[in-house]
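> Please find the sequence and the predicted model below.
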Amino acid sequence: MHATALSPDDLHAEFAGAEGYLAACSTGLPSRATRAAIIADLDARPDLHHYAAVAERCRAHFARLVSTAPERVALGSQTSVMVGILAASLPEGATVLCPEGEFSSLVLPFVHAGRGIRVRAVPLADLAEAVDAAVDLVAFSIVQSATGEVADAAAIAASSRRHGARTLCDATQAAGWLPVDASMFDALVCHTYKWLCTPRGLTFLALDDEYAAALAPIHAGWYAGEDPWAACYGADASLAASARRFDVSPAWQATVGAEPALALFADADASALHARVTGLARVFREKLGLPEPLRPTPIVTWPDPAGADLSRLTAAGIVASGRRGNARLAFHVFNDDGDVDLAVRALRA
């Protein structure tokens, strides 16, 4: 954390028009700086070298956010595309262990990889104990999308190391409120449009050096070249020695909007941010008599099979979501106590 780390109040001030928006787990809201950057880009003439520089700043911000080096970070557009790199490099007959109900983009690349690759699912709480010598890769979201449940990442990583299995952690529902250290895992993937509040279309893959050396750059294009501008034509281009060899050519406008958002969260006081958003969720649970989870999370879910509670929230002007028969709310840094009270009143009406 930098000496000049931004407080939750500093971050809150960077967002406008967030009242009643309790859906960061679906998609974040743009900050003032993101709005300004996108508008300025639309008013300017396209400059590909400028876009490339913006993409590199995005890479550096994300690396700082997850405590790794920029040269260990590849950038792309979708989670499943980046996971596909790992799936393509698994040996024939490999076993992938994942939590039950895991988000599809993390598991379907393995399910459909062919070559006899087997995907086995167990309850998240049992994931660490389920790792054995037959498991080649453990793939899990550190925060579950459907429920907000926070995994015991340290136990999962330790068990995987003991049994010689690699780990792939999806931080899409975590980065932006939960401090994440990419060095705990062999690979960490993150789409940034949720809690990091970027435009949709920018995903990162952070790789351990040893694991990166074992992967094939199956999506390699001109942007994966050591010098992208010299790698536009022909089959003899040299790929980057760093994790950039796994890059997918970035969506330029997405990176323009993402750069200030990523800088904002990389500069944040991570512990204070975690306390703020989980505290809002805790107060909401207390007011409605909902149980506290094992580990603090800003995502609140409860049974709502007919969608009645979700309808009440929507009627009150609240943006929320429903997943797997549950109502789901998310409290982020752009929310405050007023959003808690608004949701409570809607549900008690």
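Structure received.
> can we go C-alpha only for contacts and neighbour counts from here?
Noted.
> what does stretch 135-144 rub up against?
Applying Cα atoms under 8 Å, 6 or more residues apart in numbering, the contact partners of stretch 135-144 are 94-99, 102-103, 106-107, 131, 149-153, 160, 163-174.
> 6 Å - rerun?
94-98, 149-151, 165-171, 173-174 (Cα atoms under 6 Å, 6 or more residues apart in numbering).
> So what's the gap between that stretch and the chain middle?
In terms of Cα atoms, centre = their mean, to the nearest Å, the centre of stretch 135-144 is set 13 Å apart from its chain centre.
> So what would you say the end-to-end distance of it is?
21 Å (Cα to Cα, to the nearest Å).
> in that stretch, what's buried?
Val135, Asp136, Leu137, Val138, Ala139, Phe140, Ser141, Ile142, Val143, Gln144 (16 or more other Cα atoms under 10 Å).
> Show only the entries of the residues you listed found in strands.
The strands, defined by DSSP state E, take in Leu137, Val138, Ala139, Phe140, Ser141 from the buried residues of stretch 135-144.
> Only the buried residues of stretch 215-223, if you could.
Applying 16+ other Cα under 10 Å to stretch 215-223 flags Leu215, Pro217, His219, Ala220, Gly221, Trp222, Tyr223 as buried.
> second one coming, line it up with the first:
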Amino acid sequence: MTSRATASPLSLDALREHFTVRPGYLSACMIGVPPREAVEALTADLAAFAEGHRDPGSYGVAVERAREAFARLSGVPADHVAVGSQASVTAGMIASSLPAGSEVLVVEGDFSSMVFPFVVQEQQGRLSVRCVPLDALAASIRPETALVSFSLVQSATGAVADVDAVLEAAAAHGAATFCDTTQAVGWMPVDASRFDATVCHSYKWLCAPRGCCFTTLRPAFAARLVPNSAGWYSGDDVWGSCYGPGMRLAGSARRFDVSPAWQAWIGAAESLELFASADAEEIRRHCVGLADALCRRLGVSEAHSAIVTWPDEDGRAIAALTEAGIAASSRSGRVRVAFHVWNDASDVERVCAALGLSA
């Protein structure tokens, strides 16, 4: 694939041409849909895999392509990006690296991967964890707070964090910031350089296979972390680090790399390069425009997020959407729909028709 790094940004219309998605798919917040290039690359790799004689080095090329693309998407140098498989691995590494007695501030109802690793350390008597509502996060940061762990966009509700307020308060009290951008990168512009650390799984809005996760680290914060998952892929010379005990880890964020699930990265490289080539602000306007239009029809407050949720304690709404062939999801007693590049105004109408809302 020819690199799109130096090409003009793809327009939304051009980006949409890379997807073949049936109408009514409103669940990118749960699992994305791969572009045709990713499907073709994975199919070709599977055929080559079946024939044997596969060169493992080719998978390393795909990993680096994906790393470079994610760096462009997140506004950081590639050597600030580590690769892995799960967000909780990064959170666990950060949690175990904090000094004993540190206070960690987390968000009530946040995705568990941003909460449980710190709670585990609290149960071991190492950390103190304080949980507050998202809208109280900035005001709850205090001098004792060592780390603020939160999602940029909440998985259960689609609520977008007030990043400016959180970062201002964290800076005022000397707290580090750790942000999960999984429900953000792909539909909205994200500047990961503003945070001490971020983590992002790419199987949702970035439409990559599951198993490809990215961590960004400011060098000063990275120096405080222990690479407790270090393995051969963390080595300064990857293929020269297959055997111990001599250990020379990479000097960049690669020392936090976790050995990649090879095949997944073949598809991820294609998906990530596609999104890195697109106009992120145009994508945001498109997704939020559709989501806010649905909010108005539902009679709920516009959240200015690509995710729309509303109460559904009895499950009637999700049942109606499913019956109408609409792919949606249900979380924490709320029905959840998400608008991505392949959606358009007709999907808003599908939801409304399924719920019996008049035009």
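That came through, no problem. From a predicted model like this one, the values you see are computed outputs, not experimental measurements.
> Tell me the one of the buried residues of stretch 215-223 of the first structure nearest Ala60 of the first structure?
Using Cα to Cα, Tyr223 is the member of those that lies nearest Ala60 of the first structure, at 16.7 Å.
> For the stretch 101-250 of the first structure, which segments count as strands?
118-122, 137-141, 166-170, 187-191, 203-207 (DSSP state E, counting those that start in this stretch).
> Of the ones you listed, give the one that comes closest to Glu292 of the first structure.
strand 137-141 (20.0 Å).
> Where in the second structure does the closest one align, residue-wise?
Alignment of strand 137-141 of the first structure against the second structure: residues 147-151, by TM-score structural alignment.
> Reformat the buried residues of stretch 215-223 of the first structure as JSON lines; add distance to Ala237 of the first structure.
As requested, these are exported to JSON lines (distance: Cα to Cα, whole Å):
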{"residue": "Leu215", "distance to Ala237 of the first structure": "18"}
{"residue": "Pro217", "distance to Ala237 of the first structure": "13"}
{"residue": "His219", "distance to Ala237 of the first structure": "14"}
{"residue": "Ala220", "distance to Ala237 of the first structure": "10"}
{"residue": "Gly221", "distance to Ala237 of the first structure": "9"}
{"residue": "Trp222", "distance to Ala237 of the first structure": "8"}
{"residue": "Tyr223", "distance to Ala237 of the first structure": "11"}
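> closest to Ala315 of the first structure among those?
His219 (44.9 Å).
> The closest one -> the second structure?
Using TM-score structural alignment, His219 of the first structure sits opposite Ser229 in the second structure.
> Among the contacts of stretch 135-144 of the first structure, which are located in helices?
Among those, none falls in helices (DSSP state H).
> how many other residues sit next to the counterpart of Ile307 of the second structure in the first structure?
Mapped onto the first structure by TM-score structural alignment, Ile307 of the second structure lines up with Ile299. Applying other Cα atoms under 10 Å, we find 29 other residues in the vicinity of Ile299 of the first structure.
> and the equivalent of Ser112 of the second structure over in the first structure, how far is that from Ser80 of the first structure?
When the first structure is aligned by TM-score structural alignment, the residue opposite Ser112 of the second structure is Ser104. To Ser80 of the first structure, Ser104 of the first structure is 8 Å away according to Cα to Cα.
> Comparing the two, which residue is more hemmed in?
Higher neighbour count among Ser104 of the first structure and Ser80: Ser80, with 20 against 11, using other Cα under 10 Å.
> moving C-terminal of whichever strand or helix holds Ala275 of the first structure, what's the next helix or strand?
Using DSSP states H and E, Ala275 of the first structure sits within helix 270-288. Using DSSP H and E, the helix or strand that follows helix 270-288 of the first structure in sequence is strand 299-303.
> what stretch of the second structure does the helix or strand following that following strand fall on?
Next helix or strand after strand 299-303 of the first structure toward the C-terminus (DSSP H and E): helix 308-315. Using TM-score structural alignment, helix 308-315 of the first structure lines up with residues 316-323 of the second structure.
> how close does the matching stretch sit to the first structure?
Stretch 316-323 of the second structure, aligned to the first structure and superposed, deviates on average by 0.3 Å (mean Cα distance after the TM-score superposition for the first structure).
> Can you tell me what sits against that stretch?
Contacts for stretch 316-323 of the second structure (Cα under 6 Å, 6+ apart): Val335, Ala354.
> what's the answer for stretch 75-84 of the first structure, then?
Ser105, Pro109, Gly201, Leu202, Thr203, Phe204, Asp247, Val248.
> starting at the chain centroid, how far to stretch 146-166 of the first structure?
Relative to its chain's centre, stretch 146-166 of the first structure lies at 16 Å (Cα atoms, centre = their mean).
> out of the strands of the stretch 101-250 of the first structure, which comes closest to Gly338 of the first structure?
By Cα to Cα (comparing all of the strands of the stretch 101-250 of the first structure), the closest turns out to be strand 187-191, at 28.7 Å.
> against the second structure, where does the closest one fall?
The aligned range for strand 187-191 of the first structure is 197-201, by TM-score structural alignment.
> now swap in stretch 332-341 of the first structure and tell me
Under the criterion TM-score structural alignment, stretch 332-341 of the first structure matches residues 340-349.
> which residues in the stretch 1-150 of the second structure form strands?
Under DSSP E, counting those that start in this stretch, the stretch 1-150 of the second structure gives strands at 81-84, 103-107, 128-132, 145-151.
> Counting neighbours, what do you get for Ala133 of the first structure?
Ala133 of the first structure has 12 nearby residues by other Cα under 10 Å.
> need the contact list for Tyr224 of the first structure.
Heads up, residue 224 of the first structure is Ala, not Tyr. Leu239, Arg244, Arg245, Asp247.
> That one - nearest residue in space that isn't next to it in sequence?
Arg245 (4.3 Å; Cα to Cα, 6 or more residues apart in numbering).
> Leu134 of the second structure versus the aligned partner of that neighbour in the second structure, what's the distance?
Taking TM-score structural alignment for the superposition, Arg245 of the first structure sits opposite Arg255 in the second structure. Noted for Arg255 of the second structure: a distance of 32 Å to Leu134 of the second structure, by Cα to Cα.
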